[in-house]
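**Student:** Return a 3D structure for these sequence lines:
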Amino acid sequence: MSTKSSSVTFSVLDLASIVEGSTPAVSLRNTLDLAQHAEKWGYHRFWLAEHHNMPGIASSATSVVIGHVAAGTSTIRVGSGGIMLLNHAPLVIAEQFGTLESLFPGRIDLGLGRAPGSDQAASRVLRRGLAAGGEDFPELLSELRSYFNPEAGTSNNIVRAIPGEGLNVPIWLLGSSGFSAQLAAQLGLPFAFASHFAPDYLMPALELYRSNFRPSAALDKPHVMVGIGITAADTEPVAKWLATSQQQAFLNMIRGRFGQLPPPVDSMDGLWSPHEEAALRRQFGYAVVGDKTQVRDRLQAVIEQTGADELIIASQIYDHQARLRSYEIIAEVRQELLAN
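**Tutor:** Okay, the predicted model is just below:
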């Protein structure tokens, strides 16, 4: 085992999935239960993502859910993976995360993305139009940072974020292409790449980030987090069976149907066309499905390939107990890497 493998921290990305036949209330209770287990198992962060108009995801009010999770845990860092800044006034996000940091000091992360996190209809309602296409993200980011640190930003000192001003809320840039990688490098911010849904751009984005990185007050050297989907179980056949829930969900998405997370099926044969199957296999190029040994070997290879400082794990599994077991197995893998 390499020294690099043993130094990588593991974190959780929870989509607060609403499974078929269930409700958002159950999903949010399960989210807190997962966070409490993740804290016990030694995970470093627990992040939630902003999505809108999606019947299968309960974390649309992301800041509220972060507060729910932070209040029910005590040591694990809690944050956004991410807040879609184009949907919000920067002042509101500064106030929300300033409030969270005031309530849970030293435990809050603010991960930011420039995607809509929704379809066009929801984006139009959120933004009162579709004029912004992401080009003004750097300007919005600068305004947001100025509310936390007025002296270093572009604030006119007339409008202040209270709570927020003077607080140290770590800001991460999230991305699935080169745009945020380059911006994070220029600003000296940590960068998280969503390889669980954009695997082809992972290595180019990391190279762009590292080669252009400029040290800053926030960070003296590049810091990379790699998002990866993992379905782990005690046996490979069970893991493959559990993974069919996420495969069905993605198949429905590329067909333009958004619903709740479906239960596993014995086989995907007959559910997808050869073209769709190929698309899914490309999409899940970095996904890990298997038992503990398979997960350990694959994660070690990913760490060595990417040089990641952190892995953030997304496990969309229909049964909550099976999802807990998946994250427990991954935590056991982490301990094996540390021991070696």
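**Student:** CA atoms for contacts and neighbours, from now on please.
**Tutor:** Will do.
**Student:** Mind checking what secondary structure Asp109 has?
**Tutor:** strand (DSSP: H, G, I helix; E, B strand; the rest coil).
**Student:** pretty sure it is touching Ile76, no?
**Tutor:** No: if you go by CA atoms under 8 Å, Asp109 and Ile76 don't touch, sitting 10.8 Å apart.
**Student:** so who does Gln96 touch?
**Tutor:** Residues in contact with Gln96, defined by CA atoms under 8 Å, 6 or more residues apart in numbering, are Ser63, Pro163, Gly164.
**Student:** Could you confirm it falls within a strand?
**Tutor:** No: counting by three-state DSSP, one finds Gln96 to be helix, located in no strand.
**Student:** what ranges do the strands span in the protein?
**Tutor:** Assigned by DSSP state E, the chain shows strands spanning 9-14, 45-48, 77-84, 108-113, 171-175, 191-193, 224-232, 288-290, 310-314.
**Student:** closest to Leu324 out of those?
**Tutor:** Closest approach to Leu324 among the strands of the chain (CA to CA): strand 224-232, 9.8 Å.
**Student:** what's the angle from that closest one to strand 310-314?
**Tutor:** Strand 224-232 and strand 310-314 are oriented at 40 degrees to each other (axes from the mean of the first three to the mean of the last three CA atoms, to 10 degrees).
**Student:** angle of strand 224-232 against strand 9-14?
**Tutor:** Using the same axes, to 10 degrees: strand 224-232 against strand 9-14 is 70 degrees.
**Student:** One more, please, to line up against the first structure:
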Amino acid sequence: MKLGLSLGYSGAHLDLPVDLVQRAEALGYDSVWTAEAYGSDAVTPLAFLAAHTKRIRLGTGIMQLAARSPANAAMSAATVDALAGGGRFIAGLGVSGPQIVEGWYGEPWGRPYYRLKDYVAIMRKIFRREAPVEHAGREISLPYRGAGATGLGKPLKSILHMNPDIPIWLGTGNEATVKLTAEIADGWMALGFVPGTLPEFLPWLEEGFRRAEKATGRRKTRADFTIQASVQVEVTEDVRAGLARLKPEVALYVGGMGAREKNFHKDMMIRRGFAEAAERIQELYLAGRKEEAVAAVPDEWIDQKSLVGPPARIRAGYRAWAESGADLLTVRSRQPAAIEVMAEAAGLTREDAA
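**Tutor:** Here you go, the predicted model:
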């Protein structure tokens, strides 16, 4: 299993840990991943990192669909890929949630399933430059012919001769969108994936592969597809304290990231057997009792989706992830020690490692 490094969101000030990324590259990490919410964007930091690294792949985890048109997403991906020397960019996409889509970007939530499908199809047409781009989709069409159109829109082909095979991965988690991911994407940023859950998702993936073969006439299998899992890593001698430090993020996502009636993170916690805790966290968080919401996060939930403790405990816990069926595990940590111990656990070796 390969390792990636996830840089997460920026806070009030942009803090891009270039030294940490360079160390991960030296240790043999496969990729580095950036994200966006409603502050810094996911693409620009990768352009900066491309200039300060040599081989590590550069992935967006994720570019939000509402943040840019599919044409702009394709242009951004192709530009950074070209600047990085080609073959290094991974276009990771996701829909975000209605609060951000409508509240921040001013776009309609619409039908995310069909928006994903149209978005990926348009990006692939742009990458391949086989003809001026036309697409008659259920959510997105090119040229635009909707309300307010002049009728002068013209199909165009990219001026830049870009890498035609830039991989597109999707961040999805429910049955319909996981099937769609297996059908149209090159990889899956698996939301809610922890060791032991692949059997739950595998029938959905296999159905997506069957749909891809039916649509294209070309056989698609698990070998043609990358599953990316993600784990928070915290090196500490005090396991309980380490788990506690990861609880505020869970309380934010389960309690406040999304509406009361539509919160994927809460739904996933319920699916994993923590229904009572999930309801309690949301209730407390939305009531403004955030500290109590944090305290309501069970240690067991954090431990299930994280690697926390002394190096020996992390190495032991890593084995379950290595056997989980994922192909790539992204490490979410700013600790140099975490980057090192995970490289050791995965048996990474590089001649240029210090």
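**Student:** who touches both of Asp109 and Ile76 of structure 1?
**Tutor:** Both Asp109 of structure 1 and Ile76 lack any common contact, where contact means CA under 8 Å, 6+ apart.
**Student:** Contact partners for the most centrally placed residue in structure 2?
**Tutor:** Residue closest to the mean C-alpha point of structure 2, counted by CA atoms, centre = their mean, is Gly61 at 3.4 Å. Neighbour list for Gly61 of structure 2: Trp33, Thr34, Ala35, Glu36, Ala42, Gly92, Leu93, Gly171, Met189 [criterion: CA under 8 Å, 6+ apart].
**Student:** which of these are also in contact in structure 1?
**Tutor:** When you map these onto structure 1 and apply both residues aligned by TM-score structural alignment, their matches' CA atoms under 8 Å, the shared contacts are Trp33, Thr34, Ala35, Glu36, Gly92, Leu93, Gly171.
**Student:** Which member of those residues is positioned nearest Gln232 of structure 2?
**Tutor:** Trp33 (13.6 Å).
**Student:** per the alignment, that closest one corresponds to what in structure 1?
**Tutor:** In structure 1, Trp33 of structure 2 lines up with Trp47, judged by TM-score structural alignment.
**Student:** how distant is the longest helix seen in structure 2 from the center of its chain?
**Tutor:** Longest helix of structure 2, by residue count under DSSP state H: helix 198-216. How far helix 198-216 of structure 2 lies from its chain's middle: 20 Å, per CA atoms, centre = their mean, to the nearest Å.
**Student:** So which residues make contact with it?
**Tutor:** In this structure, residues lying in contact with helix 198-216 of structure 2 by CA under 8 Å, 6+ apart are 175, 178-184, 218-222, 324-325.
**Student:** mind redoing it with 10 Å?
**Tutor:** Helix 198-216 of structure 2 is contacted from outside by 173-185, 188, 190, 193, 217-222, 224-225, 227, 324-326, using CA atoms under 10 Å, 6 or more residues apart in numbering.
**Student:** PyMOL command for the buried members of the residues you listed?
**Tutor:** To isolate the buried ones among these in PyMOL, judged by 16 or more other CA atoms under 10 Å, type:
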select buried, resi 173+174+177+178+179+180+181+182+183+184+185+188+190+193+220+225+227+324+325+326
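**Student:** What ranges does the stretch 251-354 of structure 2 have for its helices?
**Tutor:** 264-271, 275-286, 290-295, 299-304, 311-322, 336-346 (DSSP state H, counting those that start in this stretch).
**Student:** now the stretch 1-150 of structure 1
**Tutor:** Ranges of helices within the stretch 1-150 of structure 1 are 3-7, 24-41, 62-71, 90-103, 120-127, 137-148, based on DSSP H, counting those that start in this stretch.
**Student:** so which of those gets nearest Pro237 of structure 1?
**Tutor:** helix 24-41 (23.6 Å).
**Student:** Could you double-check that Asn72 of structure 2 sits in contact with Ala66?
**Tutor:** No: between Asn72 of structure 2 and Ala66 no contact is recorded; they are 11.1 Å apart, counting by CA atoms under 10 Å.
**Student:** Looking at the two, which is more packed in?
**Tutor:** Taking neighbours as other CA atoms under 10 Å, Asn72 of structure 2 and Ala66 compare with Ala66 leading, 22 against 12.
**Student:** out of everything not next to it in sequence, what's closest to the equivalent of Trp169 of structure 2 over in structure 1?
**Tutor:** Superposed on structure 1 with TM-score structural alignment, Trp169 of structure 2 falls opposite Trp172. Excluding the flanking residues, the one nearest Trp172 of structure 1 by CA to CA, 6 or more residues apart in numbering is Gly111, at 4.4 Å.
**Student:** Over to Arg240 of structure 2?
**Tutor:** Sequence neighbours aside, Asp299 is the residue nearest to Arg240 of structure 2 in space, at 7.7 Å (criterion: CA to CA, 6+ apart).
**Student:** What distance do you get for that neighbour to Gly317 of structure 2?
**Tutor:** 15 Å (CA to CA, to the nearest Å).
**Student:** TSV for the strands of structure 1, including distance to Tyr201 of structure 1?
**Tutor:** Listed next are these as TSV, based on distance: least, CA to CA, whole Å:
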stretch	distance to Tyr201 of structure 1
strand 9-14	20
strand 45-48	22
strand 77-84	18
strand 108-113	16
strand 171-175	10
strand 191-193	9
strand 224-232	12
strand 288-290	18
strand 310-314	17
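**Student:** Minimum distance to Gln120 of structure 1: which of these has it?
**Tutor:** strand 77-84 (13.9 Å).
**Student:** which part of structure 2 lines up with that closest one?
**Tutor:** Using TM-score structural alignment, strand 77-84 of structure 1 pairs with 57-64 in structure 2.
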